[in-house]
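*Asks:* sequence? don't have it. structure:
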């Protein structure tokens, strides 16, 4: 025992010298081998073979008859059990997906090992040992269900996941969605590339800079709840597993096309009795993809490569060109993926992956305004690449997994080439319009270096059970920068056409921020008496962030922003947290057909460079001035605004600091569930989910304490204050004139937010592909409620911000969601794919802000308040029903040619999916709707 403890400590010390979050991209097969009386059989030789393996895996049972095959690549497996005095048993068709543990516990019959028994029973569909809730989109679902052919619309198909966008035939595929699941914070999400977290490091750290070719993936696993200790976050964890080569050549070539000619005419919604053009119908979409994989040396060296070219062009009906025609939104995406797998020896495997993506959005519109003209849209020409390497090694019952990853991107949001530098950005807060020029432009260089080491060890008989120990460490270095410019150094603000304010910027600035993460975890999955499995884990996370020494050129307004050189900061936040992950799974019958699960875990909320960016004095900063347009030309002249007497607010690192005692935000998650196998390949389940969020932080303006505000029912001219949302009188709070323009923001934990919580019940049905039929379905009933926050830009000292803040329905709260995915093959090889999604309408409006009433003529200038309790006004319910019809033609033994017809939004629902949330003449005016029915035609060649 002393030697074992020493070896364990030695391995952990070695691992600690390695340097990010890894999660299982493989599965397991485990079980107990017995004789006819139920007695354990030791020393049974077991061999696992699969097309996914270069060489067979072999092991023997221990004294308790138990065994484990760990880190099995996704695929279909065959097990052979051999021991003297018993017939050899072969079990086949065992499907393994990432994170899934198949329990195979054969009962060997007496006989000679030369005699064999072939078991063709259906493979297990219930995982009776794990607590993790996940949905795996295998190659059949990725290829045969009608979807947008992107990560975001695919993940949105998973039960319980709510997304910021509703996709029809790829209509939203060029801009990543914000996602949440079972009460997680929107954006608390991880993009894991081949098991290694490589998110974009900016802002909250929860987004991606990389758009993947779906045809290059063998699996897309979505971990949603009850994650083990090696997973850092409790939100949406997306594990993208690339295809690999094989001992036999395989490949694919596909072409898809759709256009305005295959699309129904869009129907304009009516607002105040007048049809309102809205929506983004297709002009054209063309998608070409090809890939090829195979052996260089059989059982030794495999390679795989893929290429994709994707062009999409849409009309933006709500925005017109000067000639009155709708403006257009053209986009382009290209991808290359290369993978090499090499079997160094029987127990050592090495693979390399290079991912490349160019994402071009020629007129990107995603500011706070609904109607953004072409000259105010950004131009994005963005290249990015990822380099990865993984080495796995086995030694007896030990498995070592070492991973390296590097992400490099240059993300620009620039002015249109024809937009002059003298063009002025104009924003109308009531009409929700933005014209003239983008509010700012930047180039964002970013990089992530990640290294992870995991060690697992299996012991079949120890301390009263069989144990699978896992230990690991993760580290990442993350750098994010921005080079900002603003035309004329200002934005002009209007209220229903009336000039009200000018925002002055400190540009040009060259901003740099850094953060480091290190984690260590330990977990033991122990099975007691073959039925009860305890999954006991703990995770330690270290996070620190700062900004390095930096400087910027002279500002457009050097008198407003004189300082341009700044030394390196001390650590802005340093967090060290320990989070438990405790689960139990009980196999009710011991036959692997039913399981009861219970789980409690804590998860840190994901964090990026946002804190450093928020308080960096060299970061993007503003000063807001009242604007008196004396000459009436609607163009701000310095004499009309640039006076200390007109200053009403400031933002940015110069006026912002972080509470030195700031605690890291985290979630408590509770999950209780039951799953039952029915028939041969069908599993039904029910789960209850609870989640609350603690230690959320936001801004507080210490220069404007709550006591310096005075309640008033009239503005400074004596006019009554009327809520433009409800039409009723409202009480606001006027700031002491002596405090107007004073800013001293502190980012600190807000105790009011500790009450935010989620309750949900989910029913699921899963049928693994068999007899030409596959189903994945989920029905979720839920509510997320609590106190609304605007995040780091909020001011919890301002009583105007407290109006209608509490008891809100939060985020993408769809009271009910129902989703069905299915593939079915009819006679004559006619294939049908189904993708149906239903959502209760979201509260108005999680993407564009809550129902907002705007007031003028108070001491502090423009005042915005929540005009109605969030959740009382909802957007319409959304139903999206898509079908696929195809029929493969077999060309010889291995080749297939398959024409495809995809029918999207077959009910032609023109549901409004966003509205203007600002009270006034445009309140609840539709700004976007589901794209209409469209047919997409494809041709796929595979072998």
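*Replies:* Yes, it's here. This is a predicted model, so every value here is computed, not measured.

*Asks:* make it CA atoms for all contacts and neighbour counts henceforth
*Replies:* OK.

*Asks:* not counting sequence-adjacent ones, nearest residue to the residue most central in space within the chain?
*Replies:* The residue lying closest to the centre of the chain (CA atoms, centre = their mean) is residue 189, at 4.0 Å. Closest residue to residue 189 apart from its sequence neighbours, by CA to CA, 6 or more residues apart in numbering: residue 236 at 4.6 Å.

*Asks:* got it, and residue 296?
*Replies:* residue 302 (5.7 Å).

*Asks:* burial check on the one you found, number of neighbours?
*Replies:* If you count neighbours by other CA atoms under 10 Å, residue 302 ends up with 24.

*Asks:* and whichever strand or helix holds it, how far out from the chain middle?
*Replies:* If you go by DSSP states H and E, residue 302 is part of strand 301-320. Mean-position distance between strand 301-320 and its chain equals 19 Å (CA atoms, centre = their mean, to the nearest Å).

*Asks:* the residue nearest to residue 189 and residue 903, how far apart?
*Replies:* From residue 236 across to residue 903, the span is 28 Å (CA to CA, to the nearest Å).

*Asks:* who has more neighbours out of these two?
*Replies:* Between residue 236 and residue 903, counted using other CA under 10 Å, residue 236 has the larger neighbour count: 28 against 25.

*Asks:* go ahead and confirm the more buried one touches residue 221.
*Replies:* No: the criterion here is CA atoms under 8 Å, and residue 236 misses it with residue 221 at 10.2 Å.

*Asks:* also this one, for the comparison:
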């Protein structure tokens, strides 16, 4: 029977064996620019990258929740009941007509059943039973090819029963199925009049021969035994190909939103899901903000790339799917207590850091992590619950931030979270689940001082000199003054004020043994976040204190004091989805729809409606007037639809998918009241920013079981993926933006109060408070990329697998904002200055070469900024990488995960129409023309970007006497933290030229200031004291003096962590005291630098470095 007939038969309840929306790219077409036509746009061959799967399941260690539950027989051992013929037809038709965005998060078991002569057996009943299934079991029937497939299975231990009249029954016991894995289990039934039952045992194979994607499963066993900080970022770092945008020692930076990236795709491409439903903050450009609670997780499946033909996901970066704990028919729980005191961290301030000019950080104070969970039945086999809580905190020093009594300022950061989940089996065919994750992230300290104590005697002024001084600011003070100018985040608001939330509800309906329906709703966001001034530092409008205690900044010492801006975000997002699956033994067909929407709301206020007062040489000289109060709204709606089918023919499984996406951004109507410097403003709604769609993304994956024994798989995948974006474009055309304007002010009467009569309001530009909108190219298209992968995976021996893969990703139609000027034509790539610029010869301070720097040709152009959001021809990126991964389950119960990745990403960032200086060294795809002469006479022919090698090793190893040792080693290329937009790790080497930059005789105090070196420039000999750019129009110009990565790179990060633990068991309780040691080698690697300006005194100077060796005493408890 054909697949189409089978599908139609299932809709009406007949057993198969018996019987446009076209959104226009119209955004802002009022400022046309000469752009390339669609015919000129390069269309590369379809290519894609995708992983394989290597972790094998366990038959040794079982979670407490799996340990004591037993399978339950329902309805004769199955869950399939008679279904009315028409009852669900409308659901399937609606699902086919609708569209997608959730990915299925579950595993599957499939294979072929034959008799002992090799003949195929249709009609065999296959029942999968497990304590992980609240309904007890699932049933499938082999098709005309003798194949079966049971989908939507939770990870866990399974018992599979194969039965057919006239044949002996086979029972496969203790089959351990990990998440995101399609296990191949072929069975032979023997003809026998007695129909005897044969029972076999064994683990699932370690090679997935049906999925082209490689998925690394981090089981509860791995999360409990391998040393990690309990954060999803450090846990995902075990996965081959995955990198983290930062370095985290012992969880000290858990609160810092470290992000994941892989295979050339930055954090914007990351997808975080819970049981297949996305958890990203829709209104925050799709970048996931996750503080996943470790003890609420049963397993975590991580992919370093797209889905191998799977069309359910829009993006193709890191995919993290969290499988939550559900409880069970028996009460069980876990706990973790860990603590690090300040004296338990070694000092790693080295000679290398000292010679680089780095200031020694103050002693770390403390770090703690307390977690607990409990789950069990409310009604046996009917209603389960699981609850987990976590309280995490760290007090870390900020160098140079001092209280008035000279004590060190510590960032007091903590996270309190609670995750509640209910699972309800309404009847054998319908399951409902709901999860609510509430989290309060707080940063302090919260300094609740009375106003008089906070400001008493704080400011003294001499009227005759207009000198602003502080009676309490210290000579070595740097950064914000903690008492008056340090934000805190939601501190003191109480547990009931939980700014972060993630909630979802899901309905799963087994319509028949072949038809599955899923529907879900999700909500996530941030409320009333994220930076509040300290109490008694913000005052009622127009009060004396509101006028007096305005934010101030000493630019010479980088000191901030007297209040800060009150900044609030509200970022709600909602999502609905439906999926319908039709599964036979040979086909796994699926289609689905999703719709998501959200509005980003931002509020900003400041005392005096002033951004800050600037101070130089102890004197106030200007006020930055702001268009406060500030209220901004941006909205987005996103729709997706997909269809896909996995078709198995003999030993080959082909997965083909097609996805369509629509994106609609808008700016809601806005009303802002009168401010001190800006009048009230009313803004009408702005629509269609953008109106994109349908954006079609075809994908295909092929997996070949080479020898038919489920031990060797050859895999290929390719597909198109979109770069997620939400409110970025609406924000570009939102007329409401925070703008400031510098007004001269010198406090003429010496009272430290900015009074209206002391300011010249006539200097404010017309319509101050309403910005000039960016132009959006009418031909703008959505950024996309192609992934391609070819890999082979082999089970070397039982429980040991090796995979080798090549991965490629190419980026196209990259979005870029060109900062141009009115009337400017597009800058060409021949390195010739267009009419809007003049070329000025300068002497490179690095090596004495003479080259052109481009300054605006006329001062009239300086105020005519004309930004254009476009897809520059010269912006491209190509990633290539090879990954070798080894996964092994060791004798005695240990496990090992190891990988070696060699990779590089080559980018071209040319075609900068608004800044010709940005095109210097812009094309890394052709580096042969960039020959850089370095100091000392050494020539560097920079002919390409080097491949970078990352090595990872993690695992745990049982020792005699109930002891256990765990090790994690990461050796990765150094990179600046927080730069989630770049993944090539190449540091720029720039020269910042301003109107006061002159040639020196000897290189100045740093030895890197520009010198003439006997050069002739602009037709005359260069002389010390000459301005580098005579009659400079622009206030500053940044130009590269060498290709990125040639003369300066961050040191390699080699991080080693290990732990020792002793396991005790008594009365059904497992108790594990342990010693955890992070940064065992006490490395001094840094992750932030003070400046990329080569002539600066702090160029390449480390500004933040990792914590030293950290000891933690902890205890795990499970029952």
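*Replies:* Looks like it came in fine. Owing to the predicted nature of the structure, the values given are computational and were not obtained by experimental measurement.

*Asks:* any idea what the TM-score comes out to?
*Replies:* Once superposed, the chains reach a TM-score of 0.89 (TM-score structural alignment, normalised by the length of structure 1), with 911 aligned residues with a CA RMSD of 3.5 Å.

*Asks:* which residue in structure 2 aligns with the residue nearest to residue 296 of structure 1?
*Replies:* Matched to structure 2 by TM-score structural alignment, residue 302 of structure 1 sits across from residue 384.

*Asks:* how distant is stretch 781-794 of structure 1 from the center of its chain?
*Replies:* The answer for stretch 781-794 of structure 1 is 18 Å, by CA atoms, centre = their mean.

*Asks:* then stretch 863-878 of structure 1?
*Replies:* 25 Å.

*Asks:* show me which positions of it end up buried.
*Replies:* Within stretch 863-878 of structure 1, the residues that count as buried by 16 or more other CA atoms under 10 Å are 863, 865, 866, 867, 868, 869, 870, 871, 873, 875, 876, 878.

*Asks:* do the same with stretch 13-26 of structure 1
*Replies:* Neighbour-count burial for stretch 13-26 of structure 1 [16+ other CA under 10 Å]: 15, 16, 18, 19, 20, 21, 22, 23, 24, 25, 26.

*Asks:* tell me which of those residues fall in helices.
*Replies:* Within the buried residues of stretch 13-26 of structure 1, residues falling in helices by DSSP state H are 15, 16.

*Asks:* just give me the match in structure 2 for the residue nearest to the centre of structure 1.
*Replies:* Under the alignment (TM-score structural alignment), residue 189 of structure 1 pairs with residue 270 in structure 2.

*Asks:* residue boundaries of the strands in the stretch 451-600 of structure 1?
*Replies:* Secondary structure of the stretch 451-600 of structure 1 (DSSP state E, counting those that start in this stretch): strands located at 465-485, 490-495, 498-505, 509-528, 532-546, 550-551, 565-566, 573-587, 594-604.

*Asks:* state the span of structure 2 onto which the fifth one is aligned.
*Replies:* Spelled out, that is strand 532-546 of structure 1. The alignment of strand 532-546 of structure 1 onto structure 2 (TM-score structural alignment) covers residues 652-666.

*Asks:* quick check: that stretch compared with structure 1, mean distance?
*Replies:* Once fitted to structure 1, stretch 652-666 of structure 2 is off its aligned match by 0.5 Å on average (mean CA distance after the TM-score superposition for structure 1).

*Asks:* then stretch 898-909 of structure 2?
*Replies:* Stretch 898-909 of structure 2 sits 1.3 Å off on average (mean CA distance after the TM-score superposition for structure 1).

*Asks:* re earlier: show me the one of the strands of the stretch 451-600 of structure 1 that comes nearest residue 40 of structure 1.
*Replies:* Closest approach to residue 40 of structure 1 among the strands of the stretch 451-600 of structure 1 (CA to CA): strand 465-485, 12.9 Å.
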